[in-house]
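*Asks:* quick one: sequence and predicted model below, then my questions.
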Amino acid sequence: MDTASAAPTDAPRRFSGPVALRDALLGALLQATEAGVPRIECIDADFAAWPLDDARLLRSLTAWARGPQRRLFMLAREFDDVARRHPRFTVWRRQFAHAVECRAAPEVDRSEFPALLLAGDVGLQAGAGPRFAGRWLDEDADRRTWRGVVEAITQRSEAAFPAHPLGL
């Protein structure tokens, strides 16, 4: 397995708990940005448990976004609390609006909304329930299946979380 595939070699295949979830998401995001994966897909109902304000992640995202044809795709049920929970990420998103696409699908029931990170050969499925359980998506078939689910939700979504909100 090369360094750009699946979980870092020292990471467990499954994890549980809010700290383990945060560490897994952070590790996967850092791995994807450092590998220069051109498209990173982040899917979650509200991104409440994601480490989007982590300073190391924002530095890594900055270097990554300066590369050619980079796209951070974010799909949420809603982005209402992202600016409040992740203010540094919100500022970063304004600076790199050319590389970020945010879409919302509020009609999708929260219980049906997946929590995923898909970036090349890196895949992570997370759950916010009481245990914050999740697993690495090591198989291409798993990542393909989840990409199909994401595509179906994306078709019912709309542009959201503008980089520069309009105001009077």
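*Replies:* The structure has been received and is ready for your questions. Residues are numbered from 1 along each chain as shown.
*Asks:* please make it C-alpha for all contacts and neighbour counts, starting now.
*Replies:* Will do.
*Asks:* who's in contact with the longest helix seen in the chain?
*Replies:* Once the chain is assigned using DSSP state H, the helix that runs over the most residues is helix 18-35. Residues outside helix 18-35 that contact it (Cα atoms under 8 Å, 6 or more residues apart in numbering): 4, 7-8, 11, 15, 40, 49-51, 57, 60-61, 64, 117, 119-120, 122-124, 126, 131-134.
*Asks:* now the angle between helix 18-35 and whatever helix or strand comes next after that helix, please.
*Replies:* Counting by DSSP states H and E, the element after helix 18-35 in chain order, helix or strand, is strand 39-44. Put simply, strand 39-44 runs at 160 degrees to helix 18-35, going by axes from the mean of the first three to the mean of the last three Cα atoms, to 10 degrees.
*Asks:* show me what the next helix or strand after strand 39-44 is packed against.
*Replies:* Sequence-wise, the next helix or strand downstream of strand 39-44 (DSSP H and E) is helix 55-65. Other helices and strands packing on helix 55-65, by 3 or more Cα pairs under 8 Å, 6 or more residues apart in numbering; DSSP states H and E, are helix 18-35, helix 87-95.
*Asks:* another structure for you, compare them:
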Amino acid sequence: MPDDTPLTPGPFDGPSAFAERLRETIRVAGGRAWPTLWLCDAGFTDWPIGEAGVIDALQAWAGSARRLRLVMQDDRLLRARHPRFVAWRQRWDHIIDCRLCAASDAADLPSALWTPGWTVERHDPARSRGSSSDSPAAVASLRQRLDDVFARGRPGFPASILGL
């Protein structure tokens, strides 16, 4: 049965409002059967992706025919800040594609969550100001920008790090 839980559209202002929009979107992702989620940020340091509730929601969403794409500048920050997410990523390696962007591409890197029917994007990451929308134009525009930065990125954030 599809999830008809309403998502909050429009502008948001501040880190807690941004984090709540992300939590809300990830919570309904499984019920809406969105096949793909994109998470994009320089380092995900202030995202709630390491919280137990968010991991539970990602777990509920994940499964066959699902794909998570991550785009970031540096995975060291994510690894240090979100160990629960790193552990979840290891279990779901087969549905996750990660790209790291060069420092020169960092200015073009959105701070956003994309789904086929919904976006949450910070237009001013320093102040955590942005908006969320189900507008087809917003969804298509963000997807095009994410495709561009993903294509320029190199594989990164491996499920495991082998060493000597």
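*Replies:* In hand now; what should we look at? What you see is a predicted model, and the numbers here were worked out from it, not measured in a lab.
*Asks:* in the second structure, what stretch matches the longest helix of the first structure?
*Replies:* On the basis of TM-score structural alignment, helix 18-35 of the first structure is assigned to residues 15-32 in the second structure.
*Asks:* so which bits of that stretch are buried?
*Replies:* 15, 18-19, 21-30 (16 or more other Cα atoms under 10 Å).
*Asks:* please apply the same query to stretch 77-84 of the first structure.
*Replies:* Neighbour-count burial for stretch 77-84 of the first structure, counted by 16+ other Cα under 10 Å, picks out 77-79, 82.
*Asks:* which other residues reach stretch 132-141 of the second structure?
*Replies:* 8-12, 21, 114-121.
*Asks:* out of those residues, which is nearest to Ala151 of the second structure?
*Replies:* For those, the residue nearest Ala151 of the second structure by Cα to Cα is Trp114; the value is 16.2 Å.
*Asks:* quick one: what's aligned to that closest one in the first structure?
*Replies:* Structural correspondence for Trp114 of the second structure with respect to the first structure (TM-score structural alignment): Leu118.
*Asks:* what's downstream of whichever strand or helix holds that match, the next helix or strand?
*Replies:* Taking DSSP H and E as the definition, one finds Leu118 of the first structure inside strand 115-119. The helix or strand immediately downstream of strand 115-119 of the first structure is strand 122-126, counting by DSSP H and E.
*Asks:* now do the contacts for the closest residue in space to Phe47 of the first structure that isn't next to it in sequence.
*Replies:* In this structure, Phe47 of the first structure finds its nearest non-sequential neighbour in Val82, 6.8 Å apart by Cα to Cα, 6 or more residues apart in numbering. Contacts for Val82 of the first structure (Cα under 8 Å, 6+ apart) come out as 46-48, 90.
*Asks:* distance of the most centrally placed residue in the second structure relative to Arg84 of the second structure?
*Replies:* Geometric centre of the second structure, nearest residue: Leu39, 1.8 Å, by Cα atoms, centre = their mean. Distance, Leu39 of the second structure to Arg84 of the second structure, using Cα to Cα, to the nearest Å: 16 Å.
*Asks:* where's the aligned residue in the second structure for Pro165 of the first structure relative to Pro83 of the second structure, distance?
*Replies:* In the second structure, the residue matched to Pro165 of the first structure (TM-score structural alignment) is Ile161. As judged by Cα to Cα, Ile161 of the second structure and Pro83 of the second structure stand 14 Å apart.
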